[in-house]
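> Quick check, what structure comes out for this input:
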Amino acid sequence: MDKNPQNLVFAIDIGGTYTKIGLVNQEGDVLDSRKFNTDAKQPYSQFIKKLSDEIQILVTPFKKKYTIHAIGIGAPNASYISGKMISPPNFRWGESVIIKDNIQNLLKLPAYITNDANAAALGELYYGAGKAMTNFIVLTLGTGLGSGIINESKLIYGQYGMAGELGHVNVYPEGRQCNCGLKGCLETYASVTGIKRTVFELLSDNNSDSLLRSYSYDQLDGKTISEAAHKGDELALKAFDKTAKILGRKMADSVAHLEPEAFILSGGLSHAGDLFIQPLKNYMEAALFKAYKNKVKIILSKATSSDSILGPAALAW
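This is a model prediction of the structure:
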């Protein structure tokens, strides 16, 4: 298709907290966007009703001048092949949600869906830090840990469209309970939720002063832990070090499987910058097979949270 500025796709990024929607041209320019609460713990029918209303608000001003060709959807545990969300761990929408067909019917346009982190990887490949690379892994370190694997400039889907769930590789067989039903999953340690759990374990294990001691679990977030670490809070720094150690070793495992040029990191956990990235790099390097040492980069994504619709847009294009 010619890169006509009047040609658009409709992009939807479904997160556990917020859903973002937008209209995007082939150059990756976002003409307009909206954000609303996903309410993932509420009935799925309520979400579809809210999404339908938000779509109409966004699309109506563009109908006369622009042509919308397709819909791209990024969603947790979504299969590109089946078009369903399969047992999304932080949602209460059921074990198999026929989301692609439902959304396709709202706009009467062809729709394409994949895991939200897979969509993020496509966004990096076409519009972001991965434009000059052919082999890389995207890690989204938010409420959970999402991942998307680009191999020879193509997204790896696997036999049933669910490949690349690095957040659910096992760290400790009898470790922390994961929302997916398993125990010891990587995302229970290496995510904003995971580091919060680490902070509270550290707080309970010693009586040292910490800026984080006055926060309840619900009040604490990744930004607060990062700010404390930047102020030299020893407990916050230790929490980041423990997280980096666990994630770095598992990243080394992924290097042995795939030999990527780089890992591209995004999400709340990455906001600590070098306080997290440097120990992460050190722990990964220490666990690497000699042939891979000093060859794999760790890069922070330049995409902001509002850029998350670029992944689904890349999928649609």
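> hey, let's count contacts and neighbours off CA atoms from now on
Noted.
> hmm, who's touching stretch 89-99?
Stretch 89-99 is contacted by residues 16, 40-44, 83-88, 179-180 when judged by CA atoms under 8 Å, 6 or more residues apart in numbering.
> run the last query once more with 10 Å
15-17, 38-45, 47-48, 73, 75-78, 82-88, 111, 113, 143-144, 178-181 (CA atoms under 10 Å, 6 or more residues apart in numbering).
> Only whichever of those residues are buried, select them in PyMOL.
To isolate the buried members of the contacts of stretch 89-99 in PyMOL, using 16 or more other CA atoms under 10 Å:
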select buried, resi 15+16+38+39+40+44+47+48+73+75+76+77+78+82+83+84+85+86+87+88+111+113+143+144+178+179
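> From the contacts of stretch 89-99, which land in helices?
Judged by DSSP state H, helices contain the following of those: Y44, S45, F47, I48.
> Quickly name whichever of the residues you listed is closest to A11.
Checking those against A11 by CA to CA gives I48 as the nearest, at 15.2 Å.
> out of the ones in helices among the contacts of stretch 89-99, who's nearest L275?
F47 (37.9 Å).
> Could you check how far Y112 is from Q159?
17 Å (CA to CA, to the nearest Å).
> of those two, who's got more company?
Y112 (24 against 8; other CA atoms under 10 Å).
> any chance you could map the helices in the stretch 1-150 of the chain?
For the stretch 1-150 of the chain, applying DSSP state H, counting those that start in this stretch gives helices covering 44-59, 99-107, 116-127.
> Going by neighbour count, which residues in the second one are buried?
Of all the residues in helix 99-107, those buried under the rule 16+ other CA under 10 Å are I99, K100, D101, I103, Q104, L107.
> Also the last one?
By neighbour count, with 16+ other CA under 10 Å as the criterion, the buried positions of helix 116-127 are D116, A117, N118, A119, A120, A121, L122, G123, E124, L125, Y126, Y127.
> Before we compare anything, build this one as well:
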Amino acid sequence: MTDYILGIDIGGTNTKYGLVDRKGNVVNEGAFATHAHEKIEIFLKELKKHVLPKLEGKSVKGVGIGAPNANYFDGTIKQAANIVWGDDVPLKKLIEDLLGLPAVLTNDANAAAMGEMKFGGAQGMKNFVVFTLGTGLGSGLVVDGKVVYGHSGFAGEIGHVSVNPDGRYCGCGRRGCLETYVSATGIKKTVFKMMADYTRPSVLRDVSYNAMSAEMITNAAKDHDYIAIKAFEYTGQIFGQKLADTVVHSSPEAIFLFGGLVNAGDYLMDPATYYMEKFMFKPFKKSVKLVPSSLMDRNAAVLGAAALGWEEIDKDKVIA
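Sure thing, here's the model as predicted:
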């Protein structure tokens, strides 16, 4: 009988799940509303209703969970901005008790890094970085074949390095964080900056802030919209500078980009690559590949969460 890990990706809006074997094949996939702004008991009830029937008749060895602000060391979600279940939610234990399976938990970007290493373009690599460019900006660092957690369990939060200490307000309470510029939310703000700075016509001028999406901006850029292209250039410039800094810290072989913004292709990749090389410390120039994740067209979030579970099993121990 094939062995599986149950991969669970918890987002602010939806939770995805699936059973993943050692080769990255996914079966019994599904999704449901996270109920992030209600009591956690509602989430657990939905999880049980959707997932338990999918486990019947399967050899499931454990559960891997990716979630915002999740701490690998103590199995809690700590003060997640978009999930208001409490300041310190013991999610690992709650899910173990609910499903009767051992579980392991980490933040969603670290899970993405695990997925890239086990099932994606980083197979065989020991040093790389993954950036998830969604509503915010997440990042996972792998050094010597291991995800970097640091002392507290929250190492690698590159989305909250400072671009400008007097810059845009961030949901974390600080100003000028990288994710306020390089994310779906950030590029929306940049578009409105560009529309104020330039008089050129744009299809985006007729779209309200709340109605605008990163997908709209991407489609406008592909239709040669000047404002959209300038927004991606500005985003890529800021991102490229911080990518150069990231290389100095960890000396990766490659940097993988995942998320909706990556669908812009060269409109984002070209300026990001140019400015990364421009600001790169000389010993590292031309030594790091900047590439889209190879899991973009797959259920990467579930694969990443499951990869975490398989990693724990491969350590020859019960999932911690």
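> Quantitatively, what TM-score do the chains reach?
After superposition, the two chains reach a TM-score (TM-score structural alignment, normalised by the length of the first structure) of 0.94; 309 aligned residues with a CA RMSD of 1.4 Å.
> got a list of what the most far-flung residue of the second structure relative to its centre touches?
Using CA atoms, centre = their mean, the residue of the second structure lying farthest from its centre is T199. It sits 34.9 Å away. The neighbourhood of T199 of the second structure, defined by CA under 10 Å, 6+ apart, consists of I227.
> likewise I95 of the second structure?
Residues near I95 of the second structure by CA under 10 Å, 6+ apart: L44, L47, K48, V63, I65, L101, P102, A103, V104.
> Surely F240 of the first structure touches G232?
No. Applying CA atoms under 10 Å as the test, F240 of the first structure and G232 come out as separate, 11.9 Å apart.
> anything in contact with each of those two?
Common contact partners of F240 of the first structure and G232 (CA under 10 Å, 6+ apart): S226.
> Could you find the closest non-adjacent residue to the counterpart of A264 of the second structure in the first structure?
By TM-score structural alignment, A264 of the second structure lines up with A272 in the first structure. Leaving aside its sequence neighbours, A272 of the first structure sits nearest to S226 (CA to CA, 6 or more residues apart in numbering; 4.9 Å).
> now S79 of the first structure
Of all residues not flanking S79 of the first structure in the chain, G161 sits nearest, at 4.8 Å (CA to CA, 6+ apart).
> Can you find the partner of the one you found in the second structure?
With TM-score structural alignment as the criterion, G161 of the first structure matches G153.
> now swap in N282 of the first structure and tell me
Checking TM-score structural alignment: N282 of the first structure goes with Y274.
> residues in contact with that match?
G236, Q237, G240, Q241, M280.
> That one: which element?
For Y274 of the second structure, the host element (DSSP states H and E) is helix 266-278.
> Output the residue interval of the first structure matched by the helix or strand that comes right after that helix.
Downstream of helix 266-278 of the second structure, the next assigned helix or strand under DSSP H and E is strand 289-292. Under TM-score structural alignment, the match for strand 289-292 of the second structure in the first structure covers residues 297-300.
> what sits up against that stretch?
Here stretch 297-300 of the first structure makes contact (CA under 10 Å, 6+ apart) with 129-130, 136-139, 260-267, 270-271, 273-274, 277-278, 280-281, 284.
> Would you indicate which residues of it are buried?
I298, I299, L300.
> same thing with stretch 280-300 of the second structure?
Those would be M280, V288, L290, V291, P292, S293, S294, L295, M296, A300, for stretch 280-300 of the second structure by 16+ other CA under 10 Å.
> E233 of the second structure pairs with which position in the first structure?
For E233 of the second structure, the aligned position in the first structure is D241, judged by TM-score structural alignment.
> I'd assumed its match was in a helix, is it?
Yes. Counting by DSSP: H, G, I helix; E, B strand; the rest coil, D241 of the first structure falls inside a helix.
> That one against F276, yeah?
Yes. In terms of CA under 10 Å, D241 of the first structure counts as a neighbour of F276; the distance is 7.1 Å.
> Where does P312 of the first structure fall, secondary structure wise?
P312 of the first structure is located in helix 310-316, with elements delineated by DSSP H and E.
> ok, average deviation of that helix from the second structure?
With mean CA distance after the TM-score superposition for the first structure, helix 310-316 of the first structure departs from the second structure by a mean of 0.7 Å once superposed.
> ok so, going back, the residue farthest from the centre of the second structure belongs to a helix, doesn't it?
No. Assessed with three-state DSSP, T199 of the second structure is coil; it does not lie in a helix.
> Run the chain-centre distance for stretch 65-73 of the second structure.
Centre-to-centre, stretch 65-73 of the second structure and its host chain are 12 Å apart (CA atoms, centre = their mean, to the nearest Å).
> And for stretch 235-249 of the first structure?
Put simply, stretch 235-249 of the first structure sits 19 Å off its chain's centre (CA atoms, centre = their mean).
> Then stretch 147-154 of the first structure?
In this view, stretch 147-154 of the first structure has its centroid 14 Å away from the chain centroid, taken as CA atoms, centre = their mean.
> hmm, who's touching it?
Here stretch 147-154 of the first structure makes contact (CA under 10 Å, 6+ apart) with 115-122, 124-126, 130-141, 155-157, 163-167, 258-261, 263-265.
> returning to what we had before: do you know how far the match of G161 of the first structure is from A36 of the second structure?
Going from G153 of the second structure to A36 of the second structure by CA to CA gives 23 Å.
> got the contact list for the match of A264 of the second structure?
With CA under 10 Å, 6+ apart, A272 of the first structure has these contacts: G222, K223, T224, I225, S226, E227, A228, A229, H230, L237, F240.
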